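Q: how does the following fold in three dimensions:
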Amino acid sequence: MIEDKVLNGTGTGEPTGILATSGVQEVNPDGADTMGLVKAVRRAKGRVQRVGGVTTAVLLNPEDQEEIDLLQDTTGRFYGQGPFGTGPGTLWGVPVIASEKIPAGQALVGDFKQVQLLDREGLAVTAFNQHKDFAQRNLVYVRAELRAGVVIWRPNRLCLVKAA
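A: Model prediction:
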């Protein structure tokens, strides 16, 4: 859940998410195909570098990651590691993170060291069985609370690849 709020938060009663933060750069893909997304990720990486950032990760929807992994040339050879490759998935030399929280057809590229979760109050976990008839039914009520805020120190070191 915290992953969703850090990325897609509206700022009202929850943190302002990365995708709603002003100052995050945007790049449009050349076309609606997978290769257009791959090229746009490279352009986004360049934009981050031009403002002094080091691209640490590419965030992709799992559907897009699958399409990129399955890209083949005209002779049927996979561009990437193929079905028998091992190791972490990368795109333009940068680790790829798959998340359903980013919409398909989009990618978030950037220096994720610029995004931090600052604790205001540490994690508090409370467990008790004195809730209604939980003791009779051998159930335990668990409540976990965390008060934190998301800080994006330099939003221009993040770049969203988004279709126009």
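Q: make it CA atoms for all contacts and neighbour counts henceforth
A: OK.
Q: quick check: closest non-adjacent residue to residue 6.
A: Counting by C-alpha to C-alpha, 6 or more residues apart in numbering, residue 6 lies nearest to residue 17, which is 4.7 Å off, once chain neighbours are set aside.
Q: residue 7: which element?
A: Element membership for residue 7, per DSSP states H and E: helix 2-8.
Q: packing partners of the helix or strand following that helix?
A: Downstream of helix 2-8, the first helix or strand assigned by DSSP H and E is strand 25-27. The helices and strands touching strand 25-27, judged by 3 or more C-alpha pairs under 8 Å, 6 or more residues apart in numbering; DSSP states H and E, are helix 34-50, strand 158-161.
Q: contacting residues for the spatially most central residue of the chain?
A: Most central in the chain under C-alpha atoms, centre = their mean is residue 59, positioned 4.2 Å from the mean C-alpha point. Counting by C-alpha atoms under 8 Å, 6 or more residues apart in numbering, residue 59 touches 96-99, 102, 107-109.
Q: next up, for comparison:
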Amino acid sequence: MNELHRELREGLKGLEEGINTKFDELQTKTTELERDLRDLYQKGGSSAPLPGGQQRVSSIREALTKSAGLARMQKEGSKNSDPIDLGLSIKALTSLQGSGGSPAEGIDVQPEREGGLFGYAMRPLTLFDVMPIRPISSNQLTFTRMSGYSNAAAGQGAEGTTKAEQTIDPGLITAPVETIAVWHDASKQVLDDEPGLESTIAMLLTHGVREKAERQIVNGAGSSFEMSGLITDGTAFVPTVAPMADRIGQCAATMGNSGYLANLVMLNPVDWFTIRSERATGGDEQYVGPGWAAPASPAVYGVPAVASAAVPQGTAIVIDTRFVNLLDRQQTTVELSRETGNNFKQNIVTVLAELRMGLAIYDTAAVQVIDLTSSV
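A: Here you go, the predicted model:
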């Protein structure tokens, strides 16, 4: 009997110690919860009375102390208590943006921010990748270009007669190096405070400079400070066929007949689509060319094609690139400075993007310009 009493006492003692341990753990968690909720109240919670006249308890610890369900769990060793009303209003846990009240109440949840600047499409710049580039160390390149050359070689005929004479009409050509640049001001504070803004502005200005340079390569004015363009210095080709693709093919064949190797055709993207989507006018109206699903590289009659918005719509340029060079005097650079005007005093930073380049067309017959819309 005494042995039974001893086992019962030890069992009850062990149960009591287990309950006390669980209660201590619950009290620790309760203290942490009370602290977190107090922080929420301070950030935006309302201290107004609860609906129906319900009063807030002074603390979560008090609510737990008065809980009958928690007391039964301690006495009876139950694993779970009944729900405990902490007297907290659900309004304290809503966001300010989702509040339906007037004025709105709740926690001001901060929005997620997407970095960068938007509103400008940086189109691919393709001409720099397909044109030969020649480094240059001055602000212009001069070279001699013949005009109207025709091979005059002929048989002598009878002995003692005068042999054929070749006529050469040379001219000194100057290809200027053009400076293309753009700048933008920003405060030093905003560049420091907005992550990535400096690099975004630099990228935007760099693309703007290179896009302008690409347009100058095609359409340059050819003044003393601006480069000549492929269209302004090229030779006009007059086709005798109507379809766009056939005009390009006829031009390439004519160049080949004169000794040139047409290895590049430049087109506006809209014209390139017109050529790819051309259909037969009879039969099942199948695609004339490879169509929209063709996996092959862009080409017209075997001549590699490059689509660029710098080329005016309705124009194609067929080139033998052996006689054309881009002159690279200074690749695109980006500089930041506070030394302009009152920049230093006003904490303003000037971001400048700049490049220097030119275009040398050694033989104008190697650049043929086609009007794709003219009548034949």
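Q: ok, back up a step: just give me the match in the second structure for the residue nearest to the centre of the first structure.
A: Counting by TM-score structural alignment, residue 59 of the first structure lines up with residue 266 in the second structure.
Q: what strand or helix carries that match?
A: strand 264-267.
Q: angle of the next helix or strand after that strand against helix 244-257?
A: Next helix or strand after strand 264-267 of the second structure toward the C-terminus (DSSP H and E): helix 269-276. Using axes from the mean of the first three to the mean of the last three C-alpha atoms, to 10 degrees, the direction of helix 269-276 of the second structure lies 90 degrees away from that of helix 244-257.
Q: which one in the second structure is aligned with the residue nearest to residue 6 of the first structure?
A: Taking TM-score structural alignment for the superposition, residue 17 of the first structure sits opposite residue 229 in the second structure.
Q: which parts of the stretch 251-376 of the second structure are helices?
A: Counting by DSSP state H, counting those that start in this stretch, the stretch 251-376 of the second structure has helices at residues 269-276, 343-346.
Q: what's the mean deviation for the longest one versus the first structure?
A: On superposition with the first structure, the average gap between helix 269-276 of the second structure and its aligned counterparts reaches 1.0 Å (mean C-alpha distance after the TM-score superposition for the first structure).
Q: what number of residues lie near the residue nearest to residue 142 of the first structure when sequence neighbours are not counted?
A: Nearest residue to residue 142 of the first structure, sequence neighbours excluded (C-alpha to C-alpha, 6+ apart): residue 127, at 4.3 Å. Using other C-alpha atoms under 10 Å, residue 127 of the first structure is surrounded by 10 other residues.
Q: quick one: map residue 127 of the first structure onto the second structure.
A: Aligned counterpart of residue 127 of the first structure in the second structure: residue 336 (TM-score structural alignment).
Q: pretty sure its match sits against residue 350.
A: Yes. Residue 336 of the second structure lies in contact with residue 350 (C-alpha atoms under 8 Å); the separation is 5.6 Å.
Q: now do the same end-to-end measure for stretch 188-199 of the second structure.
A: End-to-end distance for stretch 188-199 of the second structure: 14 Å, by C-alpha to C-alpha, to the nearest Å.
Q: so it matches what in the first structure?
A: Taking TM-score structural alignment, stretch 188-199 of the second structure hits no residues over in the first structure.
Q: burial count for the counterpart of residue 314 of the second structure in the first structure?
A: With TM-score structural alignment as the criterion, residue 314 of the second structure lines up with residue 105 in the first structure. Using other C-alpha under 10 Å, residue 105 of the first structure has 19 other residues around it.
Q: ok, now which ones touch residue 105 of the first structure?
A: 32, 37, 61, 64, 162-163.
Q: quick check: the gap between it and residue 52 of the first structure.
A: 26 Å.
Q: contacting residues around the helix holding residue 7 of the first structure?
A: Counting by C-alpha under 8 Å, 6+ apart, 14-20, 101-102, 150 sit against helix 2-8 of the first structure.
Q: and which of those residues is nearest to residue 78 of the first structure?
A: residue 102 (25.3 Å; C-alpha to C-alpha).
Q: quick one: contacts for that closest one?
A: So residue 102 of the first structure contacts 7, 59-61 (C-alpha under 8 Å, 6+ apart).
Q: the helix ranked longest in the second structure - contacts with which helices or strands?
A: Among the segments of the second structure that qualify as a helix by DSSP state H, the longest is helix 2-44. Under the contact criterion of 3+ C-alpha pairs under 8 Å, 6+ apart, helix 2-44 of the second structure touches helix 60-65.
Q: could you tell me where the helix it packs on falls in the first structure?
A: Aligned by TM-score structural alignment, helix 60-65 of the second structure falls on no residue of the first structure.
Q: in that helix, what's buried?
A: Neighbour-count burial for helix 60-65 of the second structure, counted by 16 or more other C-alpha atoms under 10 Å, picks out 60-61, 63-64.
Q: returning to what we had before: from residue 90 of the first structure, how far out is the residue nearest to the centre of the first structure?
A: 11 Å.
Q: could you tell me which residues touch both of those two?
A: When contacts are counted by C-alpha under 8 Å, 6+ apart, residue 59 of the first structure and residue 90 are jointly contacted by residue 96.
Q: returning to that earlier point: most surrounded residue in the contacts of helix 2-8 of the first structure?
A: For the contacts of helix 2-8 of the first structure, the largest neighbour count, defined by other C-alpha under 10 Å, is 24 neighbours, found at residue 18.
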